[in-house]
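A.B. asks: need coordinates for the following:
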Amino acid sequence: MSYLKGRKVFVTGADGFIGSHLVEALVASGANVRALVYYNSWNAKGWLADIPADILSSVEIVTGDVRDPTRMRELVRGRDYVFHLASLIAIPYSYEAPDSYIATNVGGTLNILQACRENDALTRLVHVSTSEVYGTAQQVPIPESHPLVGQSPYSASKIGADKMAESFHLSFGLPVVTARPFNTFGPRQTARAVIPTIAAQLLSGANELRLGALTPTRDFNYAGDTAAGMIALGGCAAAEGQVVNIGSGEEWSIEQTARLLMEITGQNVPIRCEEERLRPEKSEVNRLLADTKLIAELTGWTRQTSFRDGLAHTADWIGRNLQHFDPSRYQR
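C.D. replies: Sure thing, here's the model as predicted:
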């Protein structure tokens, strides 16, 4: 029986790509899920709208903003488990609007931490980080002890958020674990990420593939596996106070990924590197590869979906949802 069966769970960032997959997995685990959607006047549910109606009907969808401390205290109160995913994530936009990243990623995380500290019902908070905080790998695979390097305003804001979570554990004994996923991909990811960018161009019949740098490598992990890793950490008391990687333990370059998607889609076209898609030279993270020994030791979690199978599932979903993508322009 899942440790979550009948337990009250709160998810921030539930309307996002990974958040929607986590909500789906939590419902399947028997949890009573309250899902936070960023307030908008259209009453849009984000990617939660892509979840089958029979699953979504059991979810309590609430609106709000993690930058609002009063609202967060109200929504966290009485919840047994909190999964904190809400953040601004696009790296290119962080070069243009760093203040927004500090307000949401650091300030918003502080509000969640304060709310959880005041919540007597809390069993565990899973704070979600990112592998971008490591910068370019100084050793591979990357262990949790790897130095933190703020190579973009986005990664710097996430380092700040992670350190706030650490401080609340050390200062107040808050039962928080920091989950550090590597490059999650899958259905519902937008074209701000490289795999949907590649797949959308190929599936829309482009006669060339327009990308940024081709040599950087990433540890790509399928969304369902990332969600399962977060749930595994939520149920692991031994993980409290720790930072734990979630990744595949495999490394693929952007060019290798593009070639594999060409095979899967049957579209073989030349690749053109566009300058506007390049990060500033000292901001590019050239290599990411997760050391996943700790999560395996703590929880027994391992990834279940191969990279090729995950790409095939993703390409199939993008092919059925091309209306969400505009391959003609670079999405920041």
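A.B. asks: from here on, contacts and neighbour counts on C-alpha atoms
C.D. replies: OK.
A.B. asks: correct me, but L88 touches T104?
C.D. replies: Yes. In this structure, L88 is within contact of T104 by C-alpha atoms under 8 Å, at 6.7 Å.
A.B. asks: which one's more surrounded, those two?
C.D. replies: T104 (22 against 19; other C-alpha atoms under 10 Å).
A.B. asks: now the more buried one: how far from R320?
C.D. replies: Noted for T104: a distance of 32 Å to R320, by C-alpha to C-alpha, to the nearest Å.
A.B. asks: quick one: buried residues of the lengthiest helix in the chain?
C.D. replies: Ranked by residue count and defined by DSSP state H, the top helix of the chain is helix 153-172. Residues 153-162, 164-166, 168-169 are the ones in helix 153-172 that count as buried (16 or more other C-alpha atoms under 10 Å).
A.B. asks: so F10: helix, strand or coil?
C.D. replies: Taken by DSSP: H, G, I helix; E, B strand; the rest coil, the conformation at F10 corresponds to strand.
A.B. asks: what about it, distance to R79?
C.D. replies: For F10, the distance to R79 equals 6 Å [C-alpha to C-alpha].
A.B. asks: show me which of those two is the more surrounded one.
C.D. replies: Neighbours per residue (other C-alpha under 10 Å) separate F10 from R79, with F10 holding more: 25 against 21.
A.B. asks: measure the more buried one to T104 for me?
C.D. replies: F10 is 18 Å from T104, by C-alpha to C-alpha.
A.B. asks: same thing with A165?
C.D. replies: 14 Å.
A.B. asks: same question for S29.
C.D. replies: From S29 across to T104, the span is 29 Å (C-alpha to C-alpha).
A.B. asks: now do the strands in the protein.
C.D. replies: Applying DSSP state E to the chain gives strands spanning 8-12, 32-38, 60-64, 81-84, 124-128, 176-181, 183-185, 209-211, 217-218, 220-222, 243-246, 252-253, 271-273.
A.B. asks: can you lay out those strands as a markdown table showing distance to L260?
C.D. replies: What follows is these, written out as a markdown table (distance: least, C-alpha to C-alpha, whole Å):
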| stretch | distance to L260 |
| --- | --- |
| strand 8-12 | 34 |
| strand 32-38 | 34 |
| strand 60-64 | 38 |
| strand 81-84 | 33 |
| strand 124-128 | 29 |
| strand 176-181 | 23 |
| strand 183-185 | 15 |
| strand 209-211 | 13 |
| strand 217-218 | 14 |
| strand 220-222 | 13 |
| strand 243-246 | 23 |
| strand 252-253 | 10 |
| strand 271-273 | 13 |
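A.B. asks: between those strands, which gets nearest to T314?
C.D. replies: For the strands of the chain, the distance to T314 is smallest for strand 183-185, at 7.8 Å, taking C-alpha to C-alpha.
A.B. asks: would you do the same for the sequence below? I want to compare the two.
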Amino acid sequence: MEDLKDARVLVTGSDGFIGSHVVEELVRAGAKVKAVVLYNSFNSWGWLDTVSADIMKSVEVIAGDIRDPHFMISAAAGCTDVMHLAALIAIPFSYAAPDSYVETNVRGTVNVLQAARHAGVRRFVQTSTSEVYGSAQFVPIKESHPLVGQSPYSASKIASDQMALSFHASFDMPVVVVRPFNTYGPRQSARAVIPTIISQIASGKRKIRLGAVSPTRDFSFVTDTARGLIAGLTAPAEQSVGQTINLGSGFEISVGATASMIAEVMQAELEIETDEARLRPANSEVERLWADNSKARQQLGWSPEFGGLDGMRRGLEKTAQWFMDPANLARYKADVYNV
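C.D. replies: As a prediction, the model looks like this:
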């Protein structure tokens, strides 16, 4: 990744799960990073507070909010590229607060796009989500699959992606839409299924409370997702700009089978209880997700290091090991369902 040696990359959502891993990978690739974290009175930088001092030497942290267009224009000044990850992502909370998802995911994205356009960046990576496809109408899911907003969250992300692509069409902005399937790994919020299971086992529980266990997912380990997003930054323009590209392991597994594999990895006997609060409304549940990742392989030169059954087991081992560290586990409320 020689082309990142002169890069100054603005990363929105850098305080989050995937964003903090992207910051680490960018610095390892030689880039300087301007990291946007959500302003708060605790002066918390989210997961960046746990990143090594060696990495943080190459990171300038600025606190603000993507919903403020003026803040975003000043944040993007002097940056060569933008990686846009900031978003509200919890599906259950989108039922409770859909307006917040429009404000952050749609209006916020427009602000980041306008700021990037103002700065004249050479590449803008828009982070999408497999949730925009809804339940698979065919598998594996290609990028041409219809977009179906089955939750306010997914609808807001469809709008966000389309805004980014419209800036490519309207203003020739060098936009790449990278669409990760379900990412998991160290630092993930416990509202996601894998950390929900691992954190409950790690805190001594053997009756695990879950929502639906029949839906299938294509789980990607977080370093694979981070590498794929960065590949969207570094791939030749003719192979990536104006494109939407899936990132996934190319492997499908049910939530129930995932719970069994975690139990095996953590050497625990589990009993699963259905928690009504964790169930999505019937027409909003995405029953099946399975990525066709051939475009990412061909056009980004990316492939998963944690693909298939074996890769998932290795990824779960790494994730469980991280959660078993008491300092990490202490950050989670295993007793509380976090929407």
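A.B. asks: if we can go back for a sec, please identify which of the strands of the first structure is closest to F307 of the first structure.
C.D. replies: Here strand 220-222 is closest among the strands of the first structure (C-alpha to C-alpha), at 7.2 Å.
A.B. asks: packing partners of that closest one?
C.D. replies: For strand 220-222 of the first structure, the packing partners by 3 or more C-alpha pairs under 8 Å, 6 or more residues apart in numbering; DSSP states H and E come out as strand 183-185, helix 307-320.
A.B. asks: can you redo the ones you listed as a markdown table with mean neighbour count and distance to A296 of the first structure?
C.D. replies: A markdown table is the format used below for these (neighbours: other C-alpha atoms under 10 Å; distance: least, C-alpha to C-alpha, whole Å):
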| stretch | mean neighbour count | distance to A296 of the first structure |
| --- | --- | --- |
| strand 183-185 | 24 | 18 |
| helix 307-320 | 18 | 19 |
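A.B. asks: distance to Q139 of the first structure added to these, as a markdown table?
C.D. replies: Below are these laid out as a markdown table (distance: least, C-alpha to C-alpha, whole Å):
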| stretch | distance to Q139 of the first structure |
| --- | --- |
| strand 183-185 | 18 |
| helix 307-320 | 23 |
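A.B. asks: and of those, who's closest to P280 of the first structure?
C.D. replies: That would be strand 183-185 among those, by C-alpha to C-alpha, at 19.8 Å.
A.B. asks: ok now that closest one, how far from the chain's centre?
C.D. replies: 7 Å (C-alpha atoms, centre = their mean, to the nearest Å).
A.B. asks: do stretch 161-173 of the second structure as well
C.D. replies: With C-alpha atoms, centre = their mean, you get 21 Å for stretch 161-173 of the second structure.
A.B. asks: contact partners of it?
C.D. replies: 106, 109-110, 113, 117, 123-124, 126, 128, 174-177, 242 (C-alpha atoms under 8 Å, 6 or more residues apart in numbering).
A.B. asks: cool, and stretch 289-304 of the first structure?
C.D. replies: Contacts for stretch 289-304 of the first structure (C-alpha under 8 Å, 6+ apart): 137, 140-144, 182, 217-219, 221-222, 225-226, 228-229, 232-233, 236, 238-239, 244-251.
A.B. asks: which residue of the second structure lies farthest from its centroid?
C.D. replies: Distance from the C-alpha centroid of the second structure peaks at E269, with 30.2 Å (C-alpha atoms, centre = their mean).
A.B. asks: and it, what's its match in the first structure?
C.D. replies: By TM-score structural alignment, E269 of the second structure lines up with N268 in the first structure.
A.B. asks: what residues are up against the residue nearest to its match when sequence neighbours are not counted?
C.D. replies: What sits nearest to N268 of the first structure in space, not counting adjacent residues and going by C-alpha to C-alpha, 6 or more residues apart in numbering, is M262, at 5.3 Å. M262 of the first structure makes contacts with L202, N268, V269, as judged by C-alpha under 8 Å, 6+ apart.
A.B. asks: let me see the contact set for the last one.
C.D. replies: In this case it means V269 of the first structure. Contact analysis of V269 of the first structure by C-alpha under 8 Å, 6+ apart lists A206, N207, E208, L209, M262.
A.B. asks: residue in the second structure paired with the third one?
C.D. replies: Residue mapping for E208 of the first structure onto the second structure gives K207, with TM-score structural alignment as the criterion.
A.B. asks: from S203 of the second structure, how far out is the closest residue to its match other than its chain neighbours?
C.D. replies: Spatial nearest neighbour of K207 of the second structure, excluding adjacent residues (C-alpha to C-alpha, 6+ apart): E271 at 4.7 Å. Using C-alpha to C-alpha, we find E271 of the second structure at a distance of 15 Å from S203 of the second structure.
A.B. asks: the two: who's more crowded?
C.D. replies: S203 (17 against 13).
A.B. asks: give the contact list for that one.
C.D. replies: Contacts of S203 of the second structure by C-alpha under 8 Å, 6+ apart are L329, A334.
A.B. asks: switch the cut-off to 10 Å
C.D. replies: By C-alpha atoms under 10 Å, 6 or more residues apart in numbering, the residues touching S203 of the second structure are F323, M324, P326, L329, A330, Y332, K333, A334, D335.
A.B. asks: for P216 of the first structure, same thing?
C.D. replies: T136, E251, W252, S253, I254, E255, E284, V285, N286, R287, L288.
A.B. asks: gap between the second one and G234 of the first structure?
C.D. replies: Applying C-alpha to C-alpha, the value for E251 of the first structure to G234 of the first structure is 26 Å.
A.B. asks: comparing those two, which shows the higher neighbour count?
C.D. replies: Using other C-alpha under 10 Å, the more surrounded residue of E251 of the first structure and G234 is G234, with 27 against 18.
A.B. asks: you'd agree the more buried one is up against L122?
C.D. replies: No. The criterion here is C-alpha atoms under 10 Å, and G234 of the first structure misses it with L122 at 11.4 Å.
A.B. asks: ok, which of the helices and strands packed on strand 220-222 of the first structure comes nearest Y38 of the first structure?
C.D. replies: strand 183-185 (21.2 Å).
A.B. asks: and that closest one, what other elements does it pack with?
C.D. replies: helix 17-28, helix 194-203, strand 220-222, helix 223-234, helix 307-320 (3 or more C-alpha pairs under 10 Å, 6 or more residues apart in numbering; DSSP states H and E).
A.B. asks: same thing but 8 Å
C.D. replies: Packed against strand 183-185 of the first structure by the contact rule (3+ C-alpha pairs under 8 Å, 6+ apart) you find strand 220-222, helix 223-234.
A.B. asks: a markdown table for these, including distance to S20 of the first structure?
C.D. replies: As requested, these are arranged in a markdown table below (distance: least, C-alpha to C-alpha, whole Å):
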| stretch | distance to S20 of the first structure |
| --- | --- |
| strand 220-222 | 13 |
| helix 223-234 | 9 |
